[in-house]
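>>> Below are the sequence and a predicted model for it; my questions follow.
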Amino acid sequence: MNGKCAIIDIGSNTMRLVIYKRDKSGRLKEVENVKSVARLRNYLDHDEYLTEKGVHKLITTLSSFRSITDSHQLEEVKCVATATIRQAANRKVIQEMVQRETGFSMMILSEYEEAYYGYLAVVNTTPFTEGITIDIGGGSTEITYFKDRKLVEYHSFPFGALSLKKQFVQSELPTHREKEEIKRFIKSQLDSLQWIIDKRLPIIGIGGSARNMVQIDQVMKNYPLAGLHLYEMPPEDLRLLCLYVNSLSIDKLQKLEGLSKDRAELMLPAMMVFDELVSITKATSFVLSRKGLREGVFYESMKNPASKASDVLTGSFDDLIKDYEINMEGVKQVTRILICIVDELNRLKVLDVNEEERMELTRAATVFQMGGYIDAESSSQHTFYLLANRTIDGLMHKERLRLALMASYKNKTVFKQYANPFRKWFTEEELSVLRLYGAMLKFSYSLNATKRNVVEKVEVTQEADGLLFHIKTCMQSDAEEYQAERQRKHLEKLLKHPIHLKFY
């Protein structure tokens, strides 16, 4: 697909139309996102029929979406429905009406499909090889367990944030007794899944309830990075946030920054499910996946199976390379020089860079000073901002920040300026290592200053007066010699060894 495509997600609480466009890297990029709080779950009667009012709400909302899709040149529109329509006794009639009145072919997802699509989005956009996913909708809750990035178990509970409120809560917010009833109910339901008990794995949350919880947490912590995808919360933070939300009146909930006003009444039941799941599984952390069912539908349609963790990260870097027109021939030369220097310093026991750190350095070399695409003069600032604040599938937030600090390295002063808001994230030793790696990257780039692949080989020897870099060149290298001499001083301070350069 080179053009635009769309998906309509008919949930129990909200209906949403999302239009995507293929960007030059091949990634699906949102260009329109329209939400309607239809709360179809409230229109299911005691016999599980969607009432006439509910059907009218569905048709009028889809008709409004139709007017939007008609204004775009779309190659494909997928229309999927989840728990409320699936559970409706008159679902076949509803399907026919939707086709007749709006022209949309509405696909009613099975419990398995709804769980599978969420899992598929997670394993294609996160680094986890094993974990538990949860997607709390308005009328159902899907939980999966995957190992080695393969789906092992799944279950769909016929309750969600909206149906819990409808079943247990008489007013806007639950009373103390109603909260106890909800908690007992949730615990009894989750306890029935033997395969989640004491798993001690990350819980990956999908969907609006998880997203809103993370947004509240970020606001309360004055979180310094942009982006929700792969945001991580320790279990104790989730518990404290649940207690805080539990203490608020409806007026205060509706004004709570980070929480959509239309979710105020539903937030507490949803958070009680998250809290109980974390407790039962003894989860190591709660992580948000910004990608969920909608993305999973497209991954399957593109016949994209569950990716390897390395493939997820490779795909993200391919996007960066295409989006910022990174010269990969130059990157290959600089990476070769960098790894050569690392190996030499390891051999001399000046450094002890392990395989994981070598990979991290290689990634940083790929995007080093990529902000020059925007403005060469302020390349460092743009590089740091872009990498620190852009979602990079496969990298957790701290890993993304490490990448940004290395790839934007200019000098000690600028490094400290970038790192200062994140002092609590790193030890002094970690910051020193990141600064050293940044300086090594900059030195390696100086040895390809004219982008002519002048340097053939770098060897390092330990001399009485310090480290001697033997740099073999294949042609005139005045520019490289000048730039390397300028960068040498940064490197020798961090390595705590005098450095001498010998070009030949």
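Sure, I can see it.

>>> all contacts plus neighbour counts: C-alpha atoms, from now on.
Noted.

>>> Which residue ranges of the stretch 151-300 of the chain form helices?
Applying DSSP state H, counting those that start in this stretch to the stretch 151-300 of the chain gives helices spanning 161-168, 176-191, 208-220, 235-246, 250-254, 264-281, 293-301.

>>> State the next helix or strand along the chain beyond the host helix or strand of R435.
R435 belongs to helix 428-446 when elements are defined using DSSP states H and E. In the C-terminal direction, the helix or strand that comes right after helix 428-446 (DSSP H and E) is strand 455-463.

>>> putting a second one here so we can go through both:
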Amino acid sequence: MPEERIAIIDLGSNTARLVVFAYEAKKHYQLVDELREVVRLSEGMGEGKIIRADAYERALQTLVSFKTYCDAAGIAKIRATATSAVREAQNGESFLRSARERAGLELELLPGDAEARMGTLAVANSLPYPDAIIFDIGGGSLEVSLMQGRKFVKAASWPLGAVTATEQFLQHDPVKKKEVKALLKETRSQAEGFFADLPKELPVIGIGGTIRNLADVQKKRENYVLDILHDYVLKKSDLAEIVEDLVEKTVVEKRDISGLNSDRADIITAGGIVVLEALEFSGAAEMIISGMGLREGLFFTELMPDEPHLLDDVRGFSIANLAQRYYDRPAHNEHVKVLSLKLFDELCSLHQYGDWERELLGHAALIHDIGMAVNYYDHHKHGLFLVMSAALPGFSHREQALIGLLCRYHRKGSPSSQGYDALLQEDDMARLGKLAALLRLAEYLERSKSQRIKDLRCHIGEGFVQIEALAQGDAYIELREANDRKDLFAEAYGVKVEVILGHLA
């Protein structure tokens, strides 16, 4: 089946975004382009709930430009949605007609629960948390959802988006303490009823531009080593410090904050106050950031067209997706995985690792050669770069670093952290050395990429390991190369090692 492209347009209360995905249903996908425009659709709506003429025109012109882009790029499949501002506006129907007539776009007007469902679907297909509370703050509202068993359960929509809360509560620059107190009071009144009936100690996941931008600010504050935002953990204590700083600054001063989008400087304070207070009510000490939200949820209904639109294995799909994008030799990769895991299982008494390490080793084996997409020479180094530059949904940043480093050391070299120390734990370098040693031996036992080594047997003695490679056909190259590359194994495990040829029964 040929690859398709789809454009998803999300007309929010503050920002309009267009994302383009290339995909093959149920198999793989890639984000290939993105456009963003600040429209402030809900600005000045007030109690009358009328989209103002200037905001109306800004949004329409943005939709016209998005449609023009799609036509020029040859993207025929477009799914365009509008959320709270249009949904609540008295002239919302008029706006939908104008979008149809001027931009040629049929906007879906998403109800609040549908918006929350799509956000939940994005989280379920990109993060390893079956149960969670999800915060999605936009310009017009904060959607708070409960997910259980990777499925949407219920949601509440609070009229406290970054734009609406700013206009209703924060009238001065810098804001006054009494304004902050009033916004906190309103947030608490919204939160009390919703959180009272929720299960305790659930992780909190944050989506939406305001939350992501707050996380960007914290990443700059701590000089975070990865550019990737997805699965970044924002501590409540750090968020509190950011909000305290925002409250004290003028809009002009906020524009100088590293990591803060200048076009959010006038609304970020209200968004931060609301999110922090909601996080306080949840009882969580941190918030996990999702780089995927409404737009990705809508896309997943196309990628996985059958209900409930869920990936069976988020982590496995991420690895397969990455392999397919760059360099996929399934037979070789699968066999390196088989040999790696056979070594892992046979040598359990030496490394004493469990299911988690075994899983990471298997995933690394499937993408160990993706650096070949750049060049054969130094492809192990290119592989680390590609893994650490990619979104790898379902994996923590620590796990991503370990997988990337396993790719880096699958050929040669003595393992080091490569600058990712901040993502790793104290014993991870020993873990990396032992797992990389197994992956390296497996790679060279599959040196001719012909699956000649059919099985392995490990014989463990006092200070000595003998690996018996059961071959079909001439395995001279595999045997020679594996013995030439066994030094890392000897160093990591503190034993002498020998690879010998065995015979299939």
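It's in. Everything numeric in this text was worked out from a predicted model, so none of it was measured.

>>> quick one on the thing from earlier: for K502 of the first structure, find the nearest of the helices of the stretch 151-300 of the first structure.
Smallest distance to K502 of the first structure across the helices of the stretch 151-300 of the first structure (C-alpha to C-alpha): 50.8 Å, for helix 208-220.

>>> between that closest one and helix 161-168, how many degrees?
Between helix 208-220 of the first structure and helix 161-168, the angle comes out at 100 degrees (axes from the mean of the first three to the mean of the last three C-alpha atoms, to 10 degrees).

>>> Quick check: F135 of the second structure is in a strand.
Yes - under the criterion used here (DSSP: H, G, I helix; E, B strand; the rest coil), F135 of the second structure sits inside a strand.

>>> wait, doesn't it sit right on L146?
No - with contact taken as C-alpha atoms under 8 Å, F135 of the second structure and L146 are classed as non-touching, separated by 9.3 Å.

>>> Give me the aligned partner of V499 of the second structure over in the first structure.
Structural alignment (TM-score structural alignment) places V499 of the second structure against L501 in the first structure.

>>> isn't there a strand covering that match?
Yes - inclusion of L501 of the first structure in a strand is indicated when three-state DSSP is applied.

>>> residues touching it, list them.
For L501 of the first structure, the contacting residues are L468, F469, H470, I471, E485, taking C-alpha atoms under 8 Å, 6 or more residues apart in numbering as the criterion.

>>> got it, and S110 of the first structure?
Counting by C-alpha under 8 Å, 6+ apart, S110 of the first structure touches T82, R86.

>>> That one and L151 of the first structure: what is the separation?
Shown here: S110 of the first structure relative to L151 of the first structure, a distance of 16 Å by C-alpha to C-alpha, to the nearest Å.

>>> go on, T61 of the first structure?
For T61 of the first structure relative to L151 of the first structure (C-alpha to C-alpha), the value is 34 Å.

>>> likewise Y437 of the first structure?
Applying C-alpha to C-alpha, the value for Y437 of the first structure to L151 of the first structure is 38 Å.

>>> More neighbours: these two, which one.
Counted by other C-alpha atoms under 10 Å, Y437 of the first structure and L151 do not tie: Y437 has more neighbours, with 24 against 19.

>>> and the angle for the one helix or strand V80 of the first structure maps to with helix 293-301?
Applying DSSP H and E as the criterion places V80 of the first structure in strand 74-81. Using the same axes, to 10 degrees, the direction of strand 74-81 of the first structure lies 120 degrees away from that of helix 293-301.

>>> Give me the mean deviation of the following helix or strand past strand 74-81 of the first structure from the second structure.
The C-terminal neighbour of strand 74-81 of the first structure among helices and strands, as given by DSSP H and E, is helix 83-87. Comparison of helix 83-87 of the first structure with the second structure after fitting gives an average deviation of 1.0 Å (mean C-alpha distance after the TM-score superposition for the first structure).
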